[in-house]
Every structure is written in C-alpha cells, then in structure tokens.
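> pasting the structure only:
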C-alpha cells in the first residue's frame, strides 16, 4: 500500500484544482450576488464551496480508494445567476440550498427518490439547463458592443488558448480579466490578516416559493448534469462507485456548508475524467491520489476566497459576466445538443428550453420550474397520442 501520493498525482491534482476552480468561480460569484449575497457572504460562500468539495473529495477518495473528484454545481450556479432575487433575500436562498442538499442525501439513502430523479427525461433536464444558460452565454457578445476594450482581450485570450488546450482556456481568460481589471482600477494589496477568508453564518428562512423555484430545480439540474454523469464517468474507467453512499456524502456536505453560503456540492464529471484517466497515473489503483491532491489544492484556494472576491468586485462592468459566459459556452453547447438530439423528445425539449429562457414567473414559480412542467406535459400528451 502506498502511503504517500506519487509525484505525478500531485501535478494532476494541481491541474484539476486550477481547471475546476478558475474555470467557474466567476459563475459562483454571479450566482451568489443574484441570490442577494453581500461581499462578505459571497466570500464566505466561495470559501465554503471550495472547502466542501475539497474535503469531500479527499474523504471519498481515501475511503473508496477511487478517484472520486467532487465539485460545486456549475449548472446549478448558472441557474441561480439567472434567477430572480428570492423571498427573504439571501437567507431564503440558503434555505433552498439546504433543501436541495437534503434531497440529495435522501436520494442516496432512499432508492425511490433516486430513481425518480433519474427518471426525469434527460433531454428535458438538459433543455431546462440550456434555457437557463442562454442569457448568461449572450453576455460576452453583448459586451463586445457595450464594453469592447474589456471584452475583446478576454474573448481573444479564451479563443487562442482554446485552440491549443481546451481545459486551460477559461483559466487563461481569468488571467486576461485580471489584467484588464488591474489596468482599469487601483487594487490595494490586502494586509496579512485579511488574506484568509472568514466564514459568515446565514440563518436560513424557509419559504415555499423559494423551495419550489430554487431548491427543486437546483437539485434536478445537479443530479442530471453532475451527479449521474459523475458516477457514469467513474464506471467508464472501470471503477465501481457506490451511487448511494456517494450521493448521500455530497448531499451531507451541501447541508453542512449551506448556512455559510455554499449552494450545492456534487460529484464532478470533467475533473473526474482527468483524475481517472491514464494521464493521472499509469497504475489505476493509485489514481485516487489525484482526486485527493486536487481536494487539498481546492481547500488552499478556498482559504483565499476573500481576496479573490474582493478583487473580482473591482472588475469593470461586464467583465465577470463575460468570464462566466465563456466558461458556460461548452456547457450550453452540450446541453443544447443533448436536449435536441433525440427526435422523440425534440418538440417537448424545445418548449422546455423556450419557456425556461423566457424568464417568466407565475404563481411565484420561476421559469425553470414552468419549463420542466410544461415540457413534461407536452411530452406526456405526445406519448399518449402515439399509443
């Protein structure tokens, strides 16, 4: 038994953390601000999310001896960024985070709920996700007209680096955005005692509208686009992940960190593939160390979330939106393709997409819920007529 991580897994873990964190941290900040979080709460949420996925990834990988990479829910965060300010502000959003985490725990411990979540047609779930992402993915191109001197360097960097290394395209765009910000504003180096982030407790305030409009869609999107694919990725590399205990574990991590502003912890898909592949380590039995090391680096980045958040708050208008948009372009393309690929679901998926993208709110329920409900109704009626 190897008690110390091989050097190759340390470098893989570092790459995983850089890609996982810097490819999507603008999205978590956008999502938290949209939910009503102030600067301190946003920093606490980013820190809690990074520590949650870091510690959960370390624990699960050491426990199962499998490269169980854990992430925050990028699609779920995009859902938050496109949602209306909830009742009771951020405290109401935290209650929805807690509910989504509890549903994940129950789906891991109680198979009927897990099967129910998995039974939602994938094309409709992907169409709902694509509808949520549309407005966010349009921002970079609106920025070309409204703030070209800020948007062009970011988009150009992303495009050029993407030609050579897709995983590092968004981190490179983050560097470009940082340089744009440094040129545009004056940034004061924080004092040593300000470097480490501090947790901020938010007492949840439960409201049925928030639970239905935020908590349930957050759970569905995360299950359909992160947790289920994450388990499938591990299986594709020859591992035997236990779905129940993995889901219950990431759900528990979500519940524990939600009062500190963390939206949803889940199983990773892309970084799981990085940890489970041959590039991680030639010996398949040692690849779990890559996920362990990735978790350690996630925790280190999380400790400095306050500095990252403070710097991001100085960014000129549309810079963060441009970053979030380019980070989500790949997710949007994959979701749109998956939604419309199957002709059997195409019409219902298109309706789900359009209703979700409309941004409507009826009876206190947001567009994502109505998109899934109306699309599901159309699909059900269509199937009954074909019988």
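Sure, I can see it. Keep in mind that what you see is a predicted model, and the values were worked out from it rather than measured. Numbering: from 1, shown residues only.
> okay, CA-based contacts and neighbour counts for the rest of this
OK.
> and the strand or helix carrying residue 93, what does it pack onto?
Take DSSP states H and E as the rule and residue 93 turns out to sit in helix 89-109. Contacts defined by 3 or more C-alpha pairs under 8 Å, 6 or more residues apart in numbering; DSSP states H and E place helix 89-109 against helix 111-119, helix 208-210, helix 216-222, helix 243-257.
> Just send those helices back as a markdown table, with mean neighbour count and distance to residue 274 too.
Putting these into a markdown table (neighbours: other C-alpha atoms under 10 Å; distance: least, C-alpha to C-alpha, whole Å) gives the following:
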| stretch | mean neighbour count | distance to residue 274 |
| --- | --- | --- |
| helix 111-119 | 14 | 25 |
| helix 208-210 | 19 | 35 |
| helix 216-222 | 24 | 20 |
| helix 243-257 | 23 | 19 |
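> hold the first one in mind and look at this next one:
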C-alpha cells in the first residue's frame, strides 16, 4: 500500500506540469499522451527492476523540475522532433553520469545556490501563470486557487490533490467533458524521430540534465541513505538514463530517482521490516504501469479544459518547490548576489542564439560567482543533499 500511495501521489501531484511542458515543446495531443505513457512505462519498469534486483525500495519518478523547465522555455525552432533530440541528449548524459563517476562530481561542483536559483527562476514564471490567466477563466481558476489556499492551511498533504479535484468539478460545470475529443483516449505510443541540433541540445538538453541531477537524483540518493539504504549508483542512474533515452523516442522527457516521495516507500510507512520494504518499490512500479493506460483520457480532458485551469493546478503543485529553491538559493550569504542574478536571468525568458534563459542564467550565475571570488567556496554543510526535490512539489511527507 505504501508503494501504491507513492505512485498515486507522484502522478497526481505533477502530471499537469508534464503536460504543460510537452505542449510548450510543440507536442500534439497524441504526442503528449504518448509521452505520458512512455514516462509511466519506463518509471514502472525501473521501479520494479531496481527494487527487485537491489532488494531496496528504489522508486523512480519523472523529472518534475525538468517538465517545469520545458513549460517555461520557448518552443524549439525545429518543433517537437528537435525537443525529442534534446531529451535523448539528456538521457545520454544521465547514462554517462551513472557510468563515469567523474561526471557526477562535476555536476556536484556547481554551487548549490546557483543550481537552486536556476530552478527557482524557471518555477517563478510558471507559478505566476495562473494570475496572468485569471481574466480569461476567473471562476475555474479562482476555484482551484482558493481550494489550494484553504487546504494548504488545514490539510497541506491534500492541497494539490484537492486543487485537482476542484479543477475537475469546475470542468464538469463548464461542460468540458462533453466537449472533449475522446478519439485518442485509448493508450497508444507515437514514435517521434529525433532531430538533433546544437542550439536545442544546449538550450533544452543540458539544462534538463542539470536540473534533473541536482534537484532529483542527488537528493534521491540522500533520501534513501537517510533510511539506511545504499543506492546502486551505476544501475540506478545509468538505468534511468537508458530509460529516458528510450522514452524520449515516444515523447517522454526524462525519468530519475524519486526524491521526496521516495520517503513514502523507504520509510516506516512501508512497514517495520526494513528488509521487506523493497516490495513498496515494486508495487509503485505496477501502479505506474496501470496509470499509464489512462494517459489518453487525461490529455483529452486537459485539452477541453478552459484556458489556464490545468496550468493553475501545475502552478500550485510547484509552489513548494519554488519556496524550497528560493530558500536554498539564498542560504549561503557568499553566493546571494550570484544566485539573485541567476533567478533574474532565468525569469527573464531571454533567448540568445536560439538558447533559452535556463542555460544563460546558469552561465551568468557562475560568472558572477567567479568574479566575486566565491565560485569554489564550499556550500553550507548538508546543502548538496538538501537540494529541493520536485517529484511531489507541494508537500514533504512525514518520516514517522
């Protein structure tokens, strides 16, 4: 049951972010549904395989911060095929990171404050979207936001899922279900032949890799370690990298170790016997495989929704990650100026030579840190393992 809860929480808390990211990359509804299926299948297989093989509760999630990055980035000039090429590049880098420990050490060398600031800047523009869209759908978006605010006060664990339920109720009153196109509701994978170009690889692939490593994989290892489990680095990172490459060919952006939701499967919630908790990882994988069958229905409903409703669900689901990223970005006083520059550049949406603001924000932050002479200053104790995970964006489950 802990594994079932892990998968349900991971999916419902952030699927809207994934759909927003794929749509921003130019994916059609059929390609978005295929991408969602591909992510669920690769996540499910990875959860089952890694947990069964290692006898540890290793859970896998899609890259929620990566999806947020896509949602705030400009559509690639060559369309979704070039975005898929960038997804493949990201998967290849993840695979290499699993096989070459030096690459992981290179990622860790990026100051925690700057990596978190890049994520904060990306999330800030996405979290502001509902307020820009309120004039178009005031009632539906208002219901989502008010529901989230009330539940965040009285039942924070249910805030995001309550907002999702509120959105579905609003859709029912608006007649969206009757207007939905159900022709693509059956599960179907759509092959996308990747197109590779340097600008998109740098603008999308590299930031997607960095944000996935720093905000998901590294914290995911730390969460498992906090419960006494040793992550099989090569198998886990290399395996999820290969899964990302395969899923990319059908529209999925990236999968990685679960971070915050990993505590549900690895902690006391999964039973007193630590040696038996690997079963939770397997059951989470089975649920992901089953949930993937409904991806077409989810995309059909999202397509018929009033403008901004599901964007609002995505935004409230990312508030927790935004808060955590800002706190982490400003935690080290020596890096605050560089981190603030990183946030500002990431939020600006600037595009230079076809490369978006996520890459330039990271570059700007590192340059400012170097000029100020703090580029090699170590982060605060524990900071490297405290980077905010985003597979469950608005809530941190108790560990017993």
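That came through, no problem. Since the structure is predicted, the reported quantities are computational estimates derived from the model, not experimental observations.
> what stretch of the second structure does the helix holding residue 93 of the first structure fall on?
Under TM-score structural alignment, helix 89-109 of the first structure corresponds to residues 79-99 of the second structure.
> got the contact list for that stretch?
For stretch 79-99 of the second structure, contacts defined as C-alpha atoms under 8 Å, 6 or more residues apart in numbering pick out 25-27, 76, 103-104, 192-197, 200-201, 204-206, 208-209, 213, 233-246, 248-249, 251-254.
> what does stretch 27-37 of the second structure give?
18-19, 22-23, 80, 184, 187-190, 247-248, 250-253, 292-293, 295-296, 298-300, 303.
> Could you do stretch 162-170 of the first structure as well?
With C-alpha under 8 Å, 6+ apart as the criterion, stretch 162-170 of the first structure contacts 19, 22, 23, 157, 158, 159, 160, 161, 323, 326, 327.
> Mind listing what's buried along it?
Judged by neighbour count (16 or more other C-alpha atoms under 10 Å), stretch 162-170 of the first structure contains these buried residues: 162, 167, 168, 169, 170.
> Tell me the residue in the second structure aligned with the first one.
With TM-score structural alignment as the criterion, residue 162 of the first structure lines up with residue 152 in the second structure.
> How far away from the center of its chain is the one helix or strand its match maps to?
Take DSSP H and E as the rule and residue 152 of the second structure turns out to sit in helix 138-154. Chain-centre distance of helix 138-154 of the second structure: 22 Å, with C-alpha atoms, centre = their mean, to the nearest Å.
> mean per-residue distance, it to the first structure?
Mean deviation of helix 138-154 of the second structure relative to the first structure after superposition (mean C-alpha distance after the TM-score superposition for the first structure): 2.1 Å.
> that older thread, please list only the buried members of the contacts of stretch 27-37 of the second structure.
18-19, 22-23, 80, 187-190, 247-248, 250-253, 292-293, 295-296, 298-300, 303.
> can you give me the strands in the stretch 251-387 of the first structure?
With DSSP state E, counting those that start in this stretch as the criterion, the stretch 251-387 of the first structure has strands at 265-267.
> which residues touch residue 208 of the second structure?
Applying C-alpha under 8 Å, 6+ apart to residue 208 of the second structure gives the contacts 66, 69, 87, 90.
> The third one - how many residues pack around it?
The burial count assigned to residue 87 of the second structure is 31, neighbours taken as other C-alpha atoms under 10 Å.
> again, but for the second one
By the other C-alpha under 10 Å criterion, the neighbourhood of residue 69 of the second structure contains 29 residues.
> From residue 297 of the second structure, how far out is the match of residue 162 of the first structure?
For residue 152 of the second structure, the distance to residue 297 of the second structure equals 28 Å [C-alpha to C-alpha, to the nearest Å].
> what does residue 38 of the second structure give?
Distance of residue 38 of the second structure to residue 297 of the second structure, given as C-alpha to C-alpha: 15 Å.
> higher neighbour count, these two?
Taking neighbours as other C-alpha under 10 Å, residue 38 of the second structure and residue 297 compare with residue 38 leading, 29 against 19.
> The first structure: which residue goes with the more buried one?
Residue correspondence to the first structure (TM-score structural alignment): residue 38 of the second structure is matched to residue 48.
> secondary structure class for that match?
The assignment at residue 48 of the first structure comes out as helix when based on DSSP: H, G, I helix; E, B strand; the rest coil.
> wait, which of the helices and strands packed on helix 89-109 of the first structure is closest to residue 56 of the first structure?
Between residue 56 of the first structure and these, the shortest separation by C-alpha to C-alpha is 6.8 Å, and it involves helix 243-257.
> Check the mean deviation of the closest one from the second structure.
Counting by mean C-alpha distance after the TM-score superposition for the first structure, helix 243-257 of the first structure comes out at 0.9 Å.
> In the second structure, what range does that helix match?
Using TM-score structural alignment, helix 243-257 of the first structure pairs with 233-247 in the second structure.
> just to revisit the earlier point, mind listing what's buried along the helix holding residue 152 of the second structure?
138, 140, 141, 142, 143, 144, 145, 147, 148, 149, 151, 152.
> for the residues you listed, which one is nearest residue 219 of the second structure?
Closest approach to residue 219 of the second structure among those (C-alpha to C-alpha): residue 152, at 24.2 Å.
> any idea how far the closest one is from residue 64 of the second structure?
Where residue 64 of the second structure is concerned, residue 152 of the second structure sits at a distance of 20 Å (C-alpha to C-alpha).
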